[in-house]
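Student: 3D, please:
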Amino acid sequence: VATNNSRVDEPAGRIDTKAKKDSVITNLFRGGRNTLFSQTASFSYTLPLAKIPALDFVTANIKYQATYKWIGASRLAVNLGNFLENGQQKEGTVQMDFNRLYQKSKLLRQLDVPSNIEDRDRWRNRYSKVTDSVTNKLGKRVLRTRKILNKNAMPYVSTPLKVFGKLLTSLKQANISVGELGSTRLPGYTDSTQYLGQNFKSMAPGFDFILGKQVDSNWLNRKAAKGLITKDSSFNYLFQQNYDQTITASATLEPVRDLNITVNIKKSFSKNYTETFRFIDTTGGTNQKFMHLTPYSTGGFDVSYIAFKTLFGKFDPNRVSETFKTFQNNRVVLSRRLGKDNPYTQAQPGRGLQADGYYYGYGKYAVDVLIPSFIAAYTGQNPENVSLIKQTDGRTKTNPFRSILPKPNWNISYNGLTKIKGMEKIFNSFNVSHAYNGSLSMNGFTSALLYQDVSRFGYPSFYDTVSKAFIPFFLVPNVSIQEQFSPLLGFDMQFTNQFQAKFEYAKSRTLSLSLYDYQLSEQRSTEFSIGAGYRKRGLKAPFGLKLPKFLGGKKTLENEISFRMDYRIRDNVTANSRLDQDNNFATGGSREITITPTIDYFLSNRVNLKFYFDQRKVKPYISSSAPTTNTRAGVQVRISLAQ
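Tutor: Here you go, the predicted model:
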């Protein structure tokens, strides 16, 4: 799809001469002056796996979309050039239905079929003996016995084999999705556009750019060498590139009947790059060239992660935790690992291992030391094995945290308790649930303008005398770990007598390490909630009393009435810790108690009456805040006018 906007320019003043009129007519028949050309091309393809019997359980799709824009320069600043923009979106998805794969096996199909003694005997006797009279090579009649297989006999699967088979075939579905977004904005482009956004005289900008290719500095240099980039001395626009990558995967498992497990992982990465690509005349005409000035990158990184190994330890907001002490001790180990890898650490006398136990350039507050030390301590990893940060490549697609791999999160539910003999007489449904979600993120990182790698070893070489550390390629302001068991354990019960009950116990933690002031903020939350409900039709008024007239004026409620009571206790506390300071202090937190009883009654199919009470008590854990109690109570009348 392509769209071109153009404008028919008119001469200044009134159109009252033949020359002016001819100019307007000529511009009109030429199609005017192009001001905006935009184009979108898309492609999608589904792999023909359905035609392959062994792979028909897999569905795979690929998609590609390219966008392109040419934006004409303002008439007031023609010398500054036009704008070129392009973008690309790539996506690939794979869906696997393993149930369909398992159905290809006669044996695996029997895992879900109840077996009995008759099935076992039928399977054991699937071969029958048949005696025939045949003529041998000597012309004599002889008897021959052969076995005949009953092809309709289904395999018999014993109970132990079924359990083992269920575990082997517990994976039911799996989905994988990978997506990339990229865009480029180039100012100062001096060429025009024709068909398909291409100028066929200069063959610029090229079909690769039109179809979404994300260009590099070499491409810019070639266009500048052809005279396609403005040389105006007042040009100061930024060349911009953006990149986003998202990877998600999920799997559904059912190791036993009614036990459902969903596992998922995710990873997202984004980077924005800018530079000033302009013509420079530094010596009055003898040293004229295009230069890439002020390169600058920003970005963010987020992965699903697991950190609960340190969640259940003792925690006192006013005392330094053992995990934080481990974090501090890990720094020496990471400094040694980084110092031995970086050749600049040993390049001159006086470098190498310092008197404080840290290696030159990798002191206790170096970013490359703090990040893996923090991750190792709060996720329970060995500091000798935790991944290091590789920050030596400024390309837009390069992820400096690619060594940090995503880890699975999960959701588990089981609703098979009612299948136990006798339980069905008590419960209509009984669901047990458990879920964990965790993430590790580093957002807002920026490229360091003082980074140097003078010998191109792939390691930082510029030593900052203030921080006593090598300046890394990227500066990371903050590292965050978030995790929650929501719930850690939950029960949801529906009784046969219309009674309902619900119980949930949840825990969560948020860790935020500032790499500017070397302070860790830790917020913990524990929540306990109980809910109960009851529904009844034909409820009688107590003591033989009559109900109010608006409820019918009778002794019995004709419609259904619902009672509900929810009670929740939530403890949350926030504590701050500073590196190399033996103190810890609470900065916030409270205990919240909430009680919400409600009564719902349908006067008719259009009118609903609700009595409610909602009370929330908050008791702060710090003296700077006062306890509060909020109470709401009342009656709600809902009238439905829908047909």
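
Student: CA only for contacts and neighbour counts going forward, please
Tutor: Will do.

Student: Assign a three-state SS to residue 375, would you?
Tutor: Following DSSP: H, G, I helix; E, B strand; the rest coil, the label given to residue 375 is helix.

Student: Now do the contacts for it.
Tutor: 381, 386 (CA atoms under 8 Å, 6 or more residues apart in numbering).

Student: for comparison, sequence B:
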Amino acid sequence: MGFRTELTRNYREITLRNINSFGSTITPTVSKDFLWNRNYELSYDLTRSIKIDFTASNLARIDEPEDIEVVNRYMKSEYEKWKDAVWKEITRFGRTTQYFHDINLTYTLPLNKIPLLDWTSSSIRYTGSYTWDAAPINEYNIGNSIKNSNTLQLNGQFTLTTLYNKVAYFKRLLQPVNVKNQQKKKTKKVMYDRSNMVLRAGEPRVIFHKLSTEEVVVKFFDGENKEIKGKNEIVNENKISFTPDSSYNNVRVLIEGTVEVSPNPIIIFFEHTTRALLGLKNVSFSYSRTQGTLLPGYTPKTSILGMIKEEGMFAPGLPFILGFQDKDIARKAATEYGWITTSTYQNNPFLLTHNETFNGRANFEPIPGLKIELTALRTYTRNESSYYIAEADGTFPDSTRGYMRNGNFSMSFIAFGSAFEKFTRESYENSPAFEKFKSYRYKIIDRLAGNRDNAIPGYDPDTDVDGNPLVNGTKNGYNEYSQQVLIPAFMAAYGGSDPDNIKLSNIPSYLNIRPNWRITFDGLSKIEFVKKYTRNVNINHSYRATYNIGNYLSNPDFYIDYDLESGLSFMRDLQNNFLGPVEINSVSINEQFGPLLNVDITWKNSLLTRFEYRKSRNIVLSLSSYQITETSNNDIVIGSGYKFKDVQFIVKSGDGQRSFKSDLNLTADVSIRDNKVIVRKLDGDPQAAQGKMPYP
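Tutor: Next up is the predicted model:
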């Protein structure tokens, strides 16, 4: 807990002299400020997992009497009057000009305390803020302004390796393989036993034991089970020869061998597949949502925690000062609570903001040395503004006026399928993705018209507003240039999706997120043949793409007839297309292979070799000019260098000189870049807008 207060008074008096008229006096110019700032802090741990932090600041002004401009203690009557007024203001803690507080609540979920869930961790953080700003002092009474905001953050992490280790079989598979144990082959004992044999002195006797090994121990026994002496010869892995020193009857031969056990290929395949699936090591995510409200024309003052009691209730209410957003707060404050000024000079808008950000990440290592990092992203911003101003007679309308909504959108995407189209002088006119885009429009038209036909009785998709039959694949209210048609067709064509299943919303949902990736591989450095010539071999590949809506704006003519409960608008544009809820000027796909392929080699002789191929493109669909502008870049970098080991450096300093050793890398790169810009029009031929190929 903490409290800090600060009183600041600034007083400046300037008196000018008229040097041409000694008898005249000029009224002094006075500038004065008397400020009182108070700051509060409170931190409290409700439990080990729940923590609360509260900070507040109150900015107040000590108002001085307006009729006393010059403060002079020698003018006793005026000075006493000024002092009484100032002390009275101080006892009332001054006139608040701004109040602000911030509340942070952090909750760490105790999942790691549960044995079955100790591989997970998660936390929730809520931040709420509230600000009250005083109105300027004038006769117009435009009211104060209040605003709030809240941020909800969710974080989660899943350490899957800890989960796998709970299963003994998985734990064994994930243990590092010892090289010696890996080289040590599994074997088993085999035996050949035969009796009632006859041996002649000095005559070799061949035994076909068929044990498939030359690692054998051969023993011959007589009828009394005594070992017979002689000369053994291993002919091959299935045959031996024995020459006894004497002759024997009723002889027994015992051959024991060791053979290598070949592992079951099915088991090997299963274990390698399982080990690859267990390569998913870690998954994490974060979600953040921020909302805010700005309400101008607010007449109540501030007292406790930025609230004040008005007609039996605290204004603006506990939920508002905690940061919660109420989209209907302007109407309630004006018509139900009487908190909004009736002055027509108040012309500031009522604002609502909403921001969402999602990030996901996963680390995958299917085989040693191969690391794959998957990432996902989605950001969405919405800003709403409207006016709630009293009429001339002091009454308020039933709803806000001048509603407007705008924002932007971005999410991770995959356009890999169309990334390698050729853009040569001869082939740039033919783009399979663009041709798909044009053909997909008609499938989207059929879906949109079918949805409206199922929802609205009497709607005929095959005739226009005048009852004339439609041709060329268009439907009633949907042609090939409609915004509601172009955007889903664009996403399906360049994203490789099925136009019959893609979502028809202009703002994609979380289900449309696609992962990006980064791949690194250093396993070649562990191959014996490669190790003979190199020290390190690193291969990298990265892919990143985003689908973006630069800005969208609510359509003022969009209207839904709620009586029909269809959720569809009947308003049309100049082309007789049904209007959507928002107007979007352009959408784009930004794609980067950074790099498509990168190979870095450090040779045994310290020579460095580098090759890198980068590729990127930006595809912009203009919904006003009905064209796609595609900008592509291709970069090739070839480099070489040398690493000088333990180079000695001498650095001079104030107390002498010091010697340091460090590796020195000298590199030289050559790069080639090819840029092209192609404009593809829906109602015209493609054009090569610009392009160049600079060399270093």
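
Student: Could you get me the TM-score between them?
Tutor: The TM-score (TM-score structural alignment, normalised by the length of structure 1) is 0.77; 529 aligned residues with a CA RMSD of 2.8 Å.

Student: Quick check: chain neighbours aside, which residue is closest to residue 563 of structure 1?
Tutor: residue 599 (4.7 Å; CA to CA, 6 or more residues apart in numbering).

Student: Kindly state which residue of structure 2 is aligned to that neighbour.
Tutor: In structure 2, no residue is matched to residue 599 of structure 1 (TM-score structural alignment).

Student: what helix or strand is residue 599 of structure 1 on?
Tutor: In the assignment (DSSP states H and E), residue 599 of structure 1 maps to strand 584-602.

Student: who touches the helix or strand just after that strand?
Tutor: Downstream of strand 584-602 of structure 1, the next assigned helix or strand under DSSP H and E is strand 607-620. Under the contact criterion CA under 8 Å, 6+ apart, strand 607-620 of structure 1 has outside partners 588-603, 626-640.

Student: List the residues that contact the residue nearest to residue 563 of structure 1.
Tutor: The contact partners of residue 599 of structure 1, taken as CA under 8 Å, 6+ apart, are 561-564, 610-612.

Student: name the element the aligned residue in structure 1 for residue 535 of structure 2 belongs to?
Tutor: Under the alignment (TM-score structural alignment), residue 535 of structure 2 maps onto residue 428 of structure 1. For residue 428 of structure 1, the enclosing helix or strand under DSSP H and E is strand 427-447.

Student: That strand vs structure 2, mean deviation?
Tutor: Following superposition, strand 427-447 of structure 1 is found to deviate from structure 2 by 0.8 Å on average (mean CA distance after the TM-score superposition for structure 1).

Student: list the helices and strands that strand packs on?
Tutor: Contact here means 3 or more CA pairs under 8 Å, 6 or more residues apart in numbering; DSSP states H and E; on that basis strand 427-447 of structure 1 packs against strand 288-304, strand 409-414, strand 474-475, strand 478-495.

Student: what sits against the spatially closest residue to residue 517 of structure 2 that is not a sequence neighbour?
Tutor: Nearest residue to residue 517 of structure 2 in three dimensions, chain neighbours excluded: residue 374, at 4.5 Å (CA to CA, 6+ apart). Applying CA under 8 Å, 6+ apart to residue 374 of structure 2 gives the contacts 360-364, 515-518.

Student: Any buried residues in the strand holding residue 599 of structure 1, and which?
Tutor: Buried residues in strand 584-602 of structure 1, counted by 16 or more other CA atoms under 10 Å: 584, 586-602.

Student: again with stretch 466-474 of structure 1
Tutor: Neighbour counts over stretch 466-474 of structure 1 (16+ other CA under 10 Å) mark 469-474 as buried.

Student: related to what we said a few turns ago, would you mind listing which of the contacts of residue 599 of structure 1 are buried?
Tutor: For those, buried by 16+ other CA under 10 Å: 561-564, 610, 612.

Student: what's the farthest-apart pair in those residues?
Tutor: The distance between the two most remote of these (CA to CA) is 13.6 Å, for 561 and 612.

Student: hang on, the earlier thing: pick the most buried one from the helices and strands packed on strand 427-447 of structure 1.
Tutor: Mean neighbour counts were taken over those using mean count of other CA atoms under 10 Å, and the top value, a mean of 22, falls to strand 474-475.

Student: what does that strand correspond to over in structure 2?
Tutor: The alignment of strand 474-475 of structure 1 onto structure 2 (TM-score structural alignment) spans residues 582-583.

Student: can you tell me the mean distance of that stretch from structure 1 after alignment?
Tutor: Its aligned residues in structure 1 lie a mean 0.2 Å from stretch 582-583 of structure 2 after superposition (mean CA distance after the TM-score superposition for structure 1).

Student: what's that stretch in contact with?
Tutor: Contacts of stretch 582-583 of structure 2 (CA under 8 Å, 6+ apart): 552-555.

Student: just checking, next helix/strand downstream of the strand holding residue 428 of structure 1?
Tutor: strand 463-464.
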